[in-house]
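Visitor: 3D, please:
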Amino acid sequence: MAALQGDVLRDISGAGGCGVQNAVQVRSVSGVSLSSPLVVNCDTAVTFNRWVSEVAIPTIGNTGGGLAQIQTPGGYACRGVVGSRNSGNRLSEHGRGKAVDVVAFRLRDGSSFSVLNGWRSAAWGNILRQLHRSACGMFGTVLGPEANAAHRDHLHFDTASRRSAYCR
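Guide: Next up is the predicted model:
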């Protein structure tokens, strides 16, 4: 598995239970750059790197020359859960640095495809569904466009501790 590139950060403290222990800021995973630095805990970075190496790169293969960049809006964000009827005031795994959202993929030839526009498309739908499905088991939670309206435009992966993976 290719290396992570980034920096080790100090632990992050936040209000209301937010914060990240063993925080890292990741710029690339398995030779694939990230559109913006991803701040997560070390375990989440390692799991995301494994998913890119073992799932995303082989699934995309040589399409468009291969995977060049993953568009992710970041990682750590001190906020509550969104999109669930039962969410109430529960802290999102983003608030613990245990979650990654993936919005789009850029290929080496400059073309790209997004979760929002590609999920139901003939060109990218099967690839996106395979990327989503194959994350189940690696991550504690995997959510995509069919989970709820809040996830219609991205794939959500988190390393929450669960008895069994939650995949929607």
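Visitor: C-alpha only now, for contacts and for neighbours.
Guide: Noted.
Visitor: right, and the helix or strand after the longest strand seen in the chain?
Guide: If you go by DSSP state E, the chain has its longest strand at strand 32-41. Scanning forward in sequence from strand 32-41 by DSSP states H and E, the next helix or strand is helix 42-51.
Visitor: which strands and helices sit next to that next one?
Guide: Where contact means 3 or more CA pairs under 8 Å, 6 or more residues apart in numbering; DSSP states H and E, helix 42-51 is packed against strand 4-8, strand 23-29.
Visitor: closest to residue 142 out of those?
Guide: strand 23-29 (18.8 Å; CA to CA).
Visitor: what about the residue sitting nearest the centre point of the chain, which SS state?
Guide: The residue lying closest to the centre of the chain (CA atoms, centre = their mean) is residue 100, at 3.3 Å. Here residue 100 is recorded as strand under DSSP: H, G, I helix; E, B strand; the rest coil.
Visitor: now the other sequence, so there's something to compare against:
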Amino acid sequence: LAAVRFAIDIIQPAAKAELGANLKSLNQASAFVCRPRHGGGKLSEHAFGNALDIASFTLSSGRKIDIGPALPEKDAKFLNAVRKAACGPFKTVLGPGSDADHSLHLHLDLAPRRNGGTFCQ
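Guide: Presented below is the predicted three-dimensional model:
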């Protein structure tokens, strides 16, 4: 439900404002996967159904925007707007520039943080 609200309330308006097109779909890299976090024994938020990895966005025009470190300027502005707005509704937001594991997707999760904070990179 959080992902649907986020797509409607944040991603769609950002696509229209930054790219002049409507959002058609989110293309996920991973959602529910029962696995540990990278390099650790603690289960990933994906194991609890609390995380979503977005690999790309498809616009109503059919154009696909892949998430990565070197995007054209308009696409980068769109992704930066989405990423910034994700920090709050989601408690963890990682993507290109965070670390090598998140260089080609946007990771969003609802893991509770100490003092109700967020971890956004």
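Visitor: Drop the TM-score for these two in here.
Guide: Aligned and superposed, the two chains score 0.89 in TM-score terms (TM-score structural alignment, normalised by the length of structure 2); 118 aligned residues with a CA RMSD of 1.6 Å.
Visitor: ok, the residue nearest to the centre of structure 1 - contacts?
Guide: 38, 40, 48, 72, 74, 75, 94, 156, 157, 158 (CA atoms under 8 Å, 6 or more residues apart in numbering).
Visitor: and which of those residues is nearest to residue 113 of structure 1?
Guide: residue 72 (13.0 Å).
Visitor: Could you pull up the contacting residues of the closest one?
Guide: 34, 35, 36, 38, 100, 101, 102, 103, 104.
Visitor: who wins for neighbours among the residues you listed?
Guide: residue 100 (26 neighbours; other CA atoms under 10 Å).
Visitor: That residue -> structure 2?
Guide: Mapped onto structure 2 by TM-score structural alignment, residue 100 of structure 1 lines up with residue 52.
Visitor: cool, residue 66 of structure 1 as well?
Guide: Aligned partner of residue 66 of structure 1 by TM-score structural alignment: residue 22.
Visitor: Likewise for residue 124 of structure 1?
Guide: That one, residue 124 of structure 1, aligns with residue 75 by TM-score structural alignment.
Visitor: Helix, strand, or coil at its match?
Guide: Under three-state DSSP, residue 75 of structure 2 falls in the helix class.
Visitor: on contacts alone, who are the packing partners of the longest strand of structure 1?
Guide: strand 23-29, strand 67-71, strand 99-102.
Visitor: Point out the most buried one among the ones you listed.
Guide: Mean neighbour count (mean count of other CA atoms under 10 Å) peaks for strand 99-102 among those, with a mean of 24.
Visitor: superposed on structure 2, where does that one end up, distance-wise?
Guide: When structure 2 is superposed, strand 99-102 of structure 1 averages 0.5 Å from its matched positions, counting by mean CA distance after the TM-score superposition for structure 1.
Visitor: quick one on the thing from earlier: out of the contacts of residue 72 of structure 1, which are shared with structure 2?
Guide: Contacts conserved in structure 2 for the contacts of residue 72 of structure 1, using both residues aligned by TM-score structural alignment, their matches' CA atoms under 8 Å: 100, 101, 102, 103, 104.
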